[in-house]
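K.L.:
here is my input, please return the structure:
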Amino acid sequence: MGPVTSEFLKLKRSTSWAVVVLLPVIMVIAGSVSTLAGDGGFADGWHTLWIRSIGFYGMVILSVGIAILASLVWRVEHRNSNWNALMSGPVPTAHVVLGKLAAIAVLAAAMQLVFVATVIVLGRVAFGLPGMLPAEYYVSSVLVIVACVPVAALQSALSTFFRSFAAPVAIALVCTGACTMALLLGVDVVAVLPYALLTQATQIGTALVSGEATSFEASALTLQSAAFVVLVAVVLTAVIVAVTSMLLDRSDTRV
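P.N.:
Okay, the predicted model is just below:
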């Protein structure tokens, strides 16, 4: 059985699915409630609902959610003698790393899909918004899923070497906060870092018809902005996987 197939089998009864469903649902509801409490309605319809929902979720919660998922996926390997069994198998280290990454990335993608579905259901059923969620937000969601991969790779690496469940999550919270602050201050160069790239991807195309500003200057949804996210995500993921595999091989050899 390959490492990817093995990881997906482990996900069948994993508590990770509770995070995948509850986290985005709670954040969309919170964004909707705060909007209704603040100005009493959705002046720009779907645009208002999306931006109020994706704001704090994209700038902090999504990365932390991925960190929690990574810790959950790796938790079983740090119990009893599972680590020795994992590392003593005939499967190359890189394949183990990629298997874990695939599982975490799929969970992160599912979380974004739940987010989109929740926005649509609330918009249509609870708030009676006309029409449907604009197409650009489906496209930006694909970019968000792509940008989740390097964060998943980095959090998987941290959860590989930290037996603690909370430590990688705390690191994600601190790093995400620092990257978001840098973006708010206009330090755009941090977008080449995994957490900042994901934050920036969640805000792509978020512009209210009324011209109201978002938390920081978001990029328009263009071919260039999409290509940037994809290219940086691919490079970051490749580098993180390679470094993680190398370090894991060295640590395993010393043991």
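K.L.:
please count neighbours and contacts with C-alpha atoms only from this point.
P.N.:
OK.
K.L.:
please report how far the spatially most central residue of the chain lies from residue 70.
P.N.:
Centroid-nearest residue in the chain: residue 148, 4.0 Å away (criterion: CA atoms, centre = their mean). Note on residue 148: its distance to residue 70, by CA to CA, to the nearest Å, is 12 Å.
K.L.:
what's the helix or strand for the residue nearest to the centre of the chain?
P.N.:
For residue 148, the host element (DSSP states H and E) is helix 135-161.
K.L.:
next SSE after that helix?
P.N.:
Past helix 135-161, the next helix or strand by DSSP H and E is helix 166-184.
K.L.:
what does the helix or strand just after that following helix rub up against?
P.N.:
Sequence-wise, the next helix or strand downstream of helix 166-184 (DSSP H and E) is helix 194-203. With contacts defined as CA atoms under 8 Å, 6 or more residues apart in numbering, helix 194-203 is touched by 54-55, 58-60, 63, 140-141, 143-144, 147-148, 150-151, 154, 172, 175-176, 179-180, 183, 190-191, 218-219, 229, 233, 236.
K.L.:
repeat that for stretch 71-81.
P.N.:
15-16, 82-83, 86, 100, 103-104, 155-156, 159-160, 163, 165-166, 168-169.
K.L.:
how far does stretch 74-87 sit from its chain's centre?
P.N.:
Stretch 74-87 sits 25 Å away from the centroid of its parent chain (CA atoms, centre = their mean, to the nearest Å).
K.L.:
and stretch 82-94, by the same measure?
P.N.:
Distance, stretch centre to chain centre, for stretch 82-94: 27 Å (CA atoms, centre = their mean).
K.L.:
residue 193: what's it in contact with?
P.N.:
residue 236.
K.L.:
that one and residue 242: what is the separation?
P.N.:
Distance from residue 193 to residue 242, by CA to CA: 16 Å.
K.L.:
ok, residue 12 next?
P.N.:
On the measure of CA to CA, residue 12 and residue 242 end up 28 Å apart.
K.L.:
ok, those two, which is more surrounded?
P.N.:
The residue with more neighbours, out of residue 12 and residue 242, is residue 242; 15 against 10, by other CA atoms under 10 Å.
K.L.:
secondary structure element holding the closest residue to that one other than its chain neighbours?
P.N.:
Spatially, and ignoring its direct neighbours in sequence, residue 242 is nearest to residue 94 (7.5 Å; CA to CA, 6 or more residues apart in numbering). With elements delineated by DSSP H and E, residue 94 resides in helix 93-121, which encompasses its position.
K.L.:
between helix 135-161 and that helix, find me the angle.
P.N.:
140 degrees (axes from the mean of the first three to the mean of the last three CA atoms, to 10 degrees).
K.L.:
what about residue 181, how many residues nearby?
P.N.:
Neighbour tally, residue 181, other CA under 10 Å: 15.
K.L.:
compare with the first, here's sequence two:
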Amino acid sequence: MLLRCMRAENRKLHASPIWVLFFLLPVISAAYGTVNYLGNLGILSASWYSLWTQHTLFYSLFFFPAMVAIYASYLWRLEHLGHNWNLIMSAPVRPFALFLAKFIVVVKLVLLTQLFIFFLYCFCGKVFAGLPGWPPLETLGFLLRGVLGGLSVVALQLILSMLIRSFAIPIFVSLFGGIIGMLATSKGSGLYWPYALMQYGMNSNKSTDVLSGNYLSFCLSCIVWLLALFLIVNLLLTRRDVKS
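P.N.:
So this is what the prediction gives:
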């Protein structure tokens, strides 16, 4: 059942316009980060680590939440057309399986995006910044941590796109969530806000590991947020039909 739903969601991505944004937004983020790094070499003296902070700062704050929101809104777009929700709720498929299929597909897109971000980071570091050697292995760990921190953002944006017919409103919410995440992180309370978890995981704007000695709290926060959001969506889909 779940596999059938996943195949249906994957078919939506074939020749999809979101692939344009998949390539464009990370390139814009990398270009901005590289220019900012090259313009502040007097301050940013930690080589690959400094370049990483500039590449991931605005990506974690704005580009990542916006991309996830676009992925989520696009996957729910068909369900919001006509009377498709009535067909879904009466189909011999658990509604939560449909949500979970979308969640897995968006996570797959997030993994691909993270790999593309790392490629751009290495490319810009060697070609434009002329940095010696290769990026430290810690940056790969930051990428994986970013995926873990981003899972709650994926779940939350899928819920918003499920409940809201508009394609654009969930995207604006994601940008607002990223701004609040930045403020929460600056005050040391980012573990209590889902949009800040990705920023923590990516170690954006810090040359030292912000999770040093705090991995357990980070992992627990990611798990609690994800389970809470899954519980919410299950209640929404089993207790009442989604109205959009």
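K.L.:
the helix holding residue 94 of the first structure vs the second structure, mean deviation?
P.N.:
Here the mean offset of helix 93-121 of the first structure against the second structure after fitting is 1.1 Å, by mean CA distance after the TM-score superposition for the first structure.
K.L.:
what's that helix aligned against in the second structure?
P.N.:
Aligning helix 93-121 of the first structure against the second structure (TM-score structural alignment) gives residues 95-123.
K.L.:
pull out the buried positions in that stretch.
P.N.:
95-107, 109-111, 113-114, 116-118, 120-122 (16 or more other CA atoms under 10 Å).
K.L.:
in contact with residue 131 of the second structure, which residues?
P.N.:
47-48, 125 are the contacts of residue 131 of the second structure under CA under 8 Å, 6+ apart.
K.L.:
of those, closest to residue 23 of the second structure?
P.N.:
residue 125 (18.4 Å; CA to CA).
K.L.:
where's the closest one, which helix or strand?
P.N.:
Of the helices and strands defined by DSSP H and E, residue 125 of the second structure is found in helix 95-127.
K.L.:
what's the answer for residue 230 of the first structure, then?
P.N.:
Judged by DSSP H and E, residue 230 of the first structure forms part of helix 223-254.
K.L.:
packing partners for that helix?
P.N.:
If you count contacts as 3 or more CA pairs under 8 Å, 6 or more residues apart in numbering; DSSP states H and E, helix 223-254 of the first structure packs onto helix 93-121, helix 135-161, helix 194-203.
K.L.:
repeat the analysis, applying 7 Å as the threshold.
P.N.:
helix 93-121, helix 135-161 (3 or more CA pairs under 7 Å, 6 or more residues apart in numbering; DSSP states H and E).
K.L.:
any idea what residue 180 of the second structure aligns with in the first structure?
P.N.:
Using TM-score structural alignment, the partner of residue 180 of the second structure in the first structure is residue 178.
K.L.:
run a quick neighbour tally on that match.
P.N.:
16.
K.L.:
wait, residue 173 of the first structure sits on residue 62?
P.N.:
No - here residue 173 of the first structure lies out of contact with residue 62, judged by CA atoms under 7 Å, at a distance of 10.0 Å.
K.L.:
neighbour-wise, which of those two wins?
P.N.:
When residue 173 of the first structure and residue 62 are compared for neighbours, residue 62 comes out ahead with 28 against 19, by other CA under 10 Å.
K.L.:
check contacts around residue 42 of the first structure.
P.N.:
Counting by CA atoms under 7 Å, 6 or more residues apart in numbering, residue 42 of the first structure makes contact with 48-49.
K.L.:
where does it sit: helix, strand or coil?
P.N.:
Secondary structure assignment for residue 42 of the first structure (DSSP: H, G, I helix; E, B strand; the rest coil): coil.
K.L.:
ditto for residue 40 of the second structure
P.N.:
Per three-state DSSP, residue 40 of the second structure ends up coil.
K.L.:
okay, now it: neighbour count?
P.N.:
12.
K.L.:
do the same with residue 4 of the first structure
P.N.:
Residue 4 of the first structure: 18 surrounding residues under other CA under 10 Å.
K.L.:
state the distance from it to residue 158 of the first structure.
P.N.:
19 Å.
K.L.:
repeat for residue 181 of the first structure
P.N.:
Taking CA to CA, one finds residue 181 of the first structure at 22 Å from residue 158 of the first structure.
K.L.:
and if you look at residue 205 of the first structure?
P.N.:
For residue 205 of the first structure relative to residue 158 of the first structure (CA to CA), the value is 31 Å.
K.L.:
what residue of the second structure takes the place of residue 30 of the first structure?
P.N.:
Residue 30 of the first structure maps onto residue 32 in the second structure, by TM-score structural alignment.
K.L.:
run through the residues that contact the closest residue in space to its match that isn't next to it in sequence.
P.N.:
Spatial nearest neighbour of residue 32 of the second structure, excluding adjacent residues (CA to CA, 6+ apart): residue 55 at 7.5 Å. Applying CA under 7 Å, 6+ apart, we find residue 55 of the second structure in contact with 29-30, 33-34, 121.
K.L.:
in JSON lines: those, plus secondary structure.
P.N.:
Below are these laid out as JSON lines (three-state DSSP):
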{"residue": "29", "secondary structure": "helix"}
{"residue": "30", "secondary structure": "helix"}
{"residue": "33", "secondary structure": "helix"}
{"residue": "34", "secondary structure": "helix"}
{"residue": "121", "secondary structure": "helix"}
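K.L.:
compare these with the first structure and list the overlap.
P.N.:
Here is what carries over to the first structure from those, by both residues aligned by TM-score structural alignment, their matches' CA atoms under 7 Å: 29-30, 33-34.
K.L.:
mean per-residue distance, the helix or strand where the match of residue 30 of the first structure lies to the first structure?
P.N.:
Using DSSP H and E, the element containing residue 32 of the second structure is helix 18-38. Compared with the first structure after the fit, helix 18-38 of the second structure shows a mean deviation of 1.5 Å (mean CA distance after the TM-score superposition for the first structure).
K.L.:
for that helix, packing partners?
P.N.:
helix 48-58, helix 95-127.
K.L.:
ok and it relative to helix 48-58, angle-wise?
P.N.:
Counting by the same axes, to 10 degrees, helix 18-38 of the second structure points 130 degrees away from the direction of helix 48-58.
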